[in-house]
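K.L.:
no FASTA, just this:
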């Protein structure tokens, strides 16, 4: 029996590990039409203008400080300045937080948004805003929208359209972290962890597996229609996804042993390995790869926290940016770095910073965007946007632009109403 494990690889704040299992066994119900199912899905999915562009969504889970990352404010009063100092960049007059010496040398390939506002200072509410463009309600995430538009798997390579490595969302409290919502479980991310990679290796002949694939028709239209919770439809889609993964390029894409050792060394372990994997997944046909780094909820000792997390981001992201430009992938792969909010501009009594939705920062690279610049400006103490306000909807519109998703894209909800995926967002001015 073939088994593929789906689910976030890490624990949540309560130490709970959520795992879902998919088993492709001996389905034997005959006389049902797989082609009818595939045809109906093909007719329902709008076609993206470009199937070869990808997004790598680097999520700094917990809410990164905007001051110690990309907006240091060293001329502000002492209690507002970056506690890690600053480092000069290749852009005249532009500095980054003191932990980002490598990135400072790559700023001609990066764009920084210093006027990003999120309408919440709550972890999961902020996650919803940034990942869906909307307040928490039954809305699909950007990755799930991409999967719905393009299909769950790349037509040529079999790669999953949407892959997630690491947790997005602070805990399991309401509202739940963003997902496919009513688009259906087939458009949830593929989340490889542990045994999943080993289980991508065939234990049987390809011809036998192809025969088994034809038996997916056992989940017929009638059964799906009577399954109000969407469980059967989800299993059907994930079975097909698992087979496409194993028969396609996924095993090779996840295998860093096939990468140039010098490149592996440049990226490093941990986050670096995830970012290198993300690049390989995009090259193999993934459309949206989310990578998450935990540990950004720095209510105390922000200097110590940044000295731990900052160098990881600095090394991994600088290697990624250099890599995609050297390989000529900068027109095809967009990197977005964000979190659910910024941090309070004034240092608190615990030498940390608390939640702050009124101002955050973004970093972007590649995607054919106009880089080597700073977009927008914050107030003198990094409290609010001063010029060039950017909203989650604007970020969403920018990603749509890169992926070739029409801004007027809409899908029918379970009641049959067409729901637009984007309301009033516009691509970030100056970037496109």
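P.N.:
Thanks, I have the structure now. None of the values given here were measured: they were computed from a predicted structure. Numbering: from 1, shown residues only.

K.L.:
make it CA atoms for all contacts and neighbour counts henceforth
P.N.:
Noted.

K.L.:
Quick check: residue 192 touching residue 5?
P.N.:
Yes. At 7.1 Å, residue 192 counts as touching residue 5 under the criterion of CA atoms under 8 Å.

K.L.:
burial count for residue 231?
P.N.:
Neighbour count for residue 231, taken as other CA atoms under 10 Å: 14.

K.L.:
What segments of the stretch 251-400 of the chain are strands?
P.N.:
Using DSSP state E, counting those that start in this stretch, the strands of the stretch 251-400 of the chain run over 288-293, 333-338, 342-343, 355-356, 360-366, 373-375, 377-378, 385-387.

K.L.:
now swap in the stretch 101-250 of the chain and tell me
P.N.:
So, for the stretch 101-250 of the chain - with DSSP E, counting those that start in this stretch - the strands run 110-116, 162-165.

K.L.:
Any idea how far the longest one is from the middle of the chain?
P.N.:
Put plainly, it is strand 110-116. 18 Å (CA atoms, centre = their mean, to the nearest Å).

K.L.:
on that earlier part again, most tightly surrounded among the strands of the stretch 251-400 of the chain?
P.N.:
Of all those, strand 342-343 has the most neighbours on average by mean count of other CA atoms under 10 Å, namely a mean of 29.

K.L.:
residues making contact with it?
P.N.:
With CA atoms under 8 Å, 6 or more residues apart in numbering as the test, strand 342-343 has contacts from 63-67, 353-361.

K.L.:
what's the distance between residue 87 and residue 63?
P.N.:
22 Å (CA to CA, to the nearest Å).

K.L.:
Presented hereafter is structure B, for comparison with structure A:
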């Protein structure tokens, strides 16, 4: 069902749109200071009850497409060519089993839930990225956003939880589907770029640039930029440059903020906490499995620090689950044990800090894997059915929504779409899914084309 039907009357139609002129800005960088954070900020107070919510979201993006059979929907009774190499383990919740290589996750099953009947129709990596982050199919180039990501929507509608931090952060950098499209550069994610997996101290480049400038020089540069922009604004009749100036001034505020520095200071965490998540002090860059697996554990920890400090939505790149060849070896010796440790640590950490009630955690990838094991001991791309883990916020733990058939090939009952998950994310944040925007061609586009929150989990 497509919602948000608009009146045929042009005047009435345009007055019904909630448009934000700042969403269409093409803001430039802070050239004089050598910074780009200003491009990612917006400076607007939003009225209404939705904007007053202090909820956050962490998206654990399992790029590549995790196998439903080897994670949250094992098929221990299926023939070997479908079952694969692993078995199932009973969880702490009677009747719920997950793959036997995730005992820590099974132990805390009462704190998180599973969706087993997700599906869509596109088997391309970037196309799947677009569908799951935006709710819309990809354009001609699936690596480029035609529609804004859920993080950009949250940034535009809700703004900042705290002015010292950006509303939308990507760890460490953008993937297809995470961009702001027609909402403009002000609602792109702030990319950490620095990777928490490195054995060197985790330091953001933007903060390092500011630290290299004395207070007097920093103030002079800020004043110089302000004066230069005022000159440009005087020549601009549209008023757009004035808005760009606000983004730039706010960027300086964030980069000189102690709160922002502390939020991103991963090295301030106790070593015991980092080890609980799965910290590996050194890693071999020639071993991509180890590098990636060690990376996502510390990226999850940084995500917890950011939502605790006041970031609305954090997306964590947890790649690379593309298990075409020797998939069972990769899962057994790399990803599953480390995912088990890091994911269980994140859920328990949020719970112990009192953050799980306000933080919705969604763990999923762009699709699942083929039900039949291929000749290379792996599985291929498969969007016809896949699973996701979801916890926190309004979601009750220890539940399963939907099911797949005996071979894990298609939804068996209660099929769900990525749009249903996005509707759940938006409801938790307080985003208006009926709001319309004008795309680059001037067409009205609704925030979410369809989808209903997962009421079974609430």
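P.N.:
Done, it's in. Model, not experiment: these values are computed from the prediction.

K.L.:
Mind checking the TM-score on these two?
P.N.:
The TM-score (TM-score structural alignment, normalised by the length of the first structure) is 0.82; 389 aligned residues with a CA RMSD of 2.9 Å.

K.L.:
residues in the second structure matched by stretch 107-119 of the first structure, start to end?
P.N.:
Taking TM-score structural alignment as the measure, the second structure aligns residues 109-121 with stretch 107-119 of the first structure.

K.L.:
Residue 320 of the second structure pairs with which position in the first structure?
P.N.:
Checking TM-score structural alignment: residue 320 of the second structure goes with residue 295.

K.L.:
these two touch, right, its match and residue 167?
P.N.:
No. Using CA under 8 Å, residue 295 of the first structure makes no contact with residue 167, being 11.3 Å away.

K.L.:
Could you tell me which residues touch both of those two?
P.N.:
Taking CA under 8 Å, 6+ apart as the criterion, residue 295 of the first structure and residue 167 both touch residue 61.

K.L.:
Looking only at neighbour counts, state which of those two leads.
P.N.:
Comparing residue 295 of the first structure with residue 167 by other CA under 10 Å, the one with more neighbours is residue 167, at 23 against 15.

K.L.:
quick one: that one and residue 86 of the first structure, what's the gap?
P.N.:
Per CA to CA, residue 167 of the first structure is found 29 Å from residue 86 of the first structure.

K.L.:
swap in residue 154 of the first structure?
P.N.:
On the measure of CA to CA, residue 154 of the first structure and residue 86 of the first structure end up 42 Å apart.

K.L.:
Between those two, tell me which one has more neighbours.
P.N.:
The residue with more neighbours, out of residue 154 of the first structure and residue 86, is residue 86; 25 against 22, by other CA under 10 Å.

K.L.:
what does that one align to in the second structure?
P.N.:
Taking TM-score structural alignment for the superposition, residue 86 of the first structure sits opposite residue 88 in the second structure.

K.L.:
And for residue 312 of the first structure?
P.N.:
With TM-score structural alignment as the matching criterion, the partner of residue 312 of the first structure in the second structure is residue 338.

K.L.:
wait, that match sits on residue 291?
P.N.:
No. With contact defined as CA under 8 Å, residue 338 of the second structure does not reach residue 291; the gap is 11.4 Å.

K.L.:
the more surrounded of those two?
P.N.:
Between residue 338 of the second structure and residue 291, counted using other CA under 10 Å, the more crowded position is residue 338 (24 against 18).

K.L.:
show me what contacts the more buried one?
P.N.:
278, 293-294, 297 are the contacts of residue 338 of the second structure under CA under 8 Å, 6+ apart.

K.L.:
show me the contacts for the equivalent of residue 144 of the first structure over in the second structure.
P.N.:
In the second structure, the residue matched to residue 144 of the first structure (TM-score structural alignment) is residue 152. The contact partners of residue 152 of the second structure, taken as CA under 8 Å, 6+ apart, are 168, 178-180, 183, 187-189.

K.L.:
Spell out which two among the residues you listed are the most distant pair, please.
P.N.:
Taking CA to CA as the measure, the contacts of residue 152 of the second structure span a maximum distance of 13.4 Å, between 168 and 183.

K.L.:
Check the first structure and tell me which residue is nearest its centre.
P.N.:
Of all residues in the first structure, the one closest to the mean position by CA atoms, centre = their mean is residue 290, 2.6 Å from it.

K.L.:
if I pick that residue, what's in contact with it?
P.N.:
Contact analysis of residue 290 of the first structure by CA under 8 Å, 6+ apart lists 56-59, 143, 162-166.

K.L.:
Reformat the residues you listed as a markdown table; add neighbour count.
P.N.:
Output for the contacts of residue 290 of the first structure, formatted as a markdown table (neighbours: other CA atoms under 10 Å):
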| residue | neighbour count |
| --- | --- |
| 56 | 26 |
| 57 | 23 |
| 58 | 26 |
| 59 | 25 |
| 143 | 27 |
| 162 | 31 |
| 163 | 25 |
| 164 | 24 |
| 165 | 25 |
| 166 | 22 |
